[in-house]
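Colleague: My questions concern the predicted model and sequence given below.
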Amino acid sequence: MLSSIKAGGVLMFPIILCGIIATFIIIERCFYFMNIKKRDEKLMNDLQGSLGSQNFDACAVACTEAGTPMAQVLKKAFDCRRYQEKDLRELVEAEMDFVVPRLEHLLTPLGTIANIATLLGLLGTVTGNIKAFGVLGAGGTMGDPALLATAISEALVTTVAGLIVSIPSVVFHNYFISRVNHRLVEMEAKVTEVLVRLTGRV
């Protein structure tokens, strides 16, 4: 491992740093989405009884305890339930827009790392090839075989390292984006269901 890092040259350090940050983001987001899914399921179960008895204060308390983006939007609906239906819907929609960044937290850096890691690997390939051609140019037909092997090794190792970081980052970035979209669709459905009850249409 250490020999491969050394062979990749100085560009291995930012690639490794990108890999560490990407790993942290992936683990954090996985736990986050698993956690809010469980909390939202518990919240909706808790709300069923309170909604049936029109105990909206208890509903608001349950939302506060859940602490998820969906709970935040639902709490806004319960807190503003005495508003006109049009105003209520506008406030809830604004709150939904407000909680989206919580779902998308750290996804932009993850996407950036996916691109940067690829470019760093490509840069390592270019610099390694430049060194290889420099060795060939300085030493006649073949140059110094040891120096030539070192330059080629730098080109290949940085390319591989960049792809190792980039590919999982791209995969998980797209996966998390799909999770965000799924949560937003589900949130919209649940909030609409609650709004229908609050406005007295059921």
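Modeller: Arrived safely.
Colleague: Could you use CA atoms for every contact and neighbour count after this?
Modeller: Fine.
Colleague: Tell me the helices and strands packed up against the longest helix anywhere in the chain.
Modeller: Identified as the longest helix of the chain according to DSSP state H is helix 145-198. The contact analysis (3 or more CA pairs under 8 Å, 6 or more residues apart in numbering; DSSP states H and E) places helix 145-198 against helix 2-8, helix 12-52, helix 69-79, helix 85-103, helix 107-138.
Colleague: Pasting the second one now:
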Amino acid sequence: MLELMQAGGWLMVPIIACSIVATAIVLERAWALRRTRIMPDGLVTRIWQWHSAGQLTRARILEIREGSPLGRILSAGLINRYHSREVMKEAIHDTGRQVVAGLERYLTTLGTIAAVTPLLGLLGTVFGMIEVFGVIVSAGVGHPGMLAGGISQALITTAAGLSVAIPSLIFHRIFNSRVDALAIGMEEQALRLVEVIKGEREHDDEVGA
């Protein structure tokens, strides 16, 4: 590995740094975007039970808020449950945008790495070819050993850049798709809560949904 870094030249340093950052982001987002963590099962049902039993206190709402991203969205509606349906929806919508922004954290950085690392590899290729042509100008083409250094630098940096960019792009698309699916799911749960609290959906319907 050390020999490859040395052969690839100084551009291997930012490429390897990008690979470390991308790996950290992938591991962190894979853990953070688990559906069970974002949308606990049966949360709306438990809220309805507390509400119907008169046990939906401020302490319970705070517990709901701190429990999960979905809970944060639902708590925004619960705080405004004595206001109109439109006020509840607006509060949920505003908080939902903040929650989704949190779910998208670091994904822009991952997408940037996926876009930049092939360019770093291409830049290494250009520098390698410049070195090759410099050797040709100064020593001619009769010294293959001297030419090999520039050619190896060109190939190594290109391969390294693509090796980082391809998985980064794949995980960037996967996480973006997961965030979209979670956002839709949380929106559905929040609207169901509004309908239940405002009496537009029976409890039995909510449980069966």
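Modeller: Structure received. Just so we're clear, the structure is a prediction, and the values are computed from it rather than from any experiment.
Colleague: Tell me how they score on TM after superposing.
Modeller: After superposition, the two chains reach a TM-score (TM-score structural alignment, normalised by the length of the first structure) of 0.91; 199 aligned residues with a CA RMSD of 1.8 Å.
Colleague: Determine the angle, from 0 to 180 degrees, between the longest helix of the first structure and helix 85-103.
Modeller: Angle between the axes of helix 145-198 of the first structure and helix 85-103 is 160 degrees (criterion: axes from the mean of the first three to the mean of the last three CA atoms, to 10 degrees).
Colleague: Helix 145-198 of the first structure vs the second structure - mean distance after superposition?
Modeller: Taken over the aligned residues, the distance from helix 145-198 of the first structure to the second structure averages 0.5 Å (mean CA distance after the TM-score superposition for the first structure).
Colleague: roughly how far is that helix from the heart of the chain?
Modeller: Put simply, helix 145-198 of the first structure sits 7 Å off its chain's centre (CA atoms, centre = their mean, to the nearest Å).
Colleague: against the second structure, where does it fall?
Modeller: Alignment of helix 145-198 of the first structure against the second structure: residues 144-197, by TM-score structural alignment.
Colleague: so can I have TSV of the helices and strands packed on helix 145-198 of the first structure showing distance to Pro168 of the first structure and mean neighbour count?
Modeller: Below are those laid out as TSV (distance: least, CA to CA, whole Å; neighbours: other CA atoms under 10 Å):
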stretch	distance to Pro168 of the first structure	mean neighbour count
helix 2-8	20	15
helix 12-52	9	16
helix 69-79	27	23
helix 85-103	20	16
helix 107-138	8	20
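Colleague: what do we get in the first structure for Val116 of the second structure?
Modeller: Match for Val116 of the second structure (TM-score structural alignment): Ile116.
Colleague: and its match, how far is that from Val92 of the first structure?
Modeller: Using CA to CA, to the nearest Å, Ile116 of the first structure is found at 38 Å from Val92 of the first structure.
Colleague: tell me the SS of His105 of the first structure?
Modeller: Put simply, His105 of the first structure is coil when judged by DSSP: H, G, I helix; E, B strand; the rest coil.
Colleague: State the distance from it to Val99 of the first structure.
Modeller: To Val99 of the first structure, His105 of the first structure is 10 Å away according to CA to CA.
Colleague: wait, what's in contact with the spatially most central residue of the second structure?
Modeller: When CA atoms, centre = their mean is applied to the second structure, the residue found nearest the centroid is Leu107 (3.8 Å). Taking CA atoms under 8 Å, 6 or more residues apart in numbering, we find Leu107 of the second structure in contact with 25, 172, 175-176.
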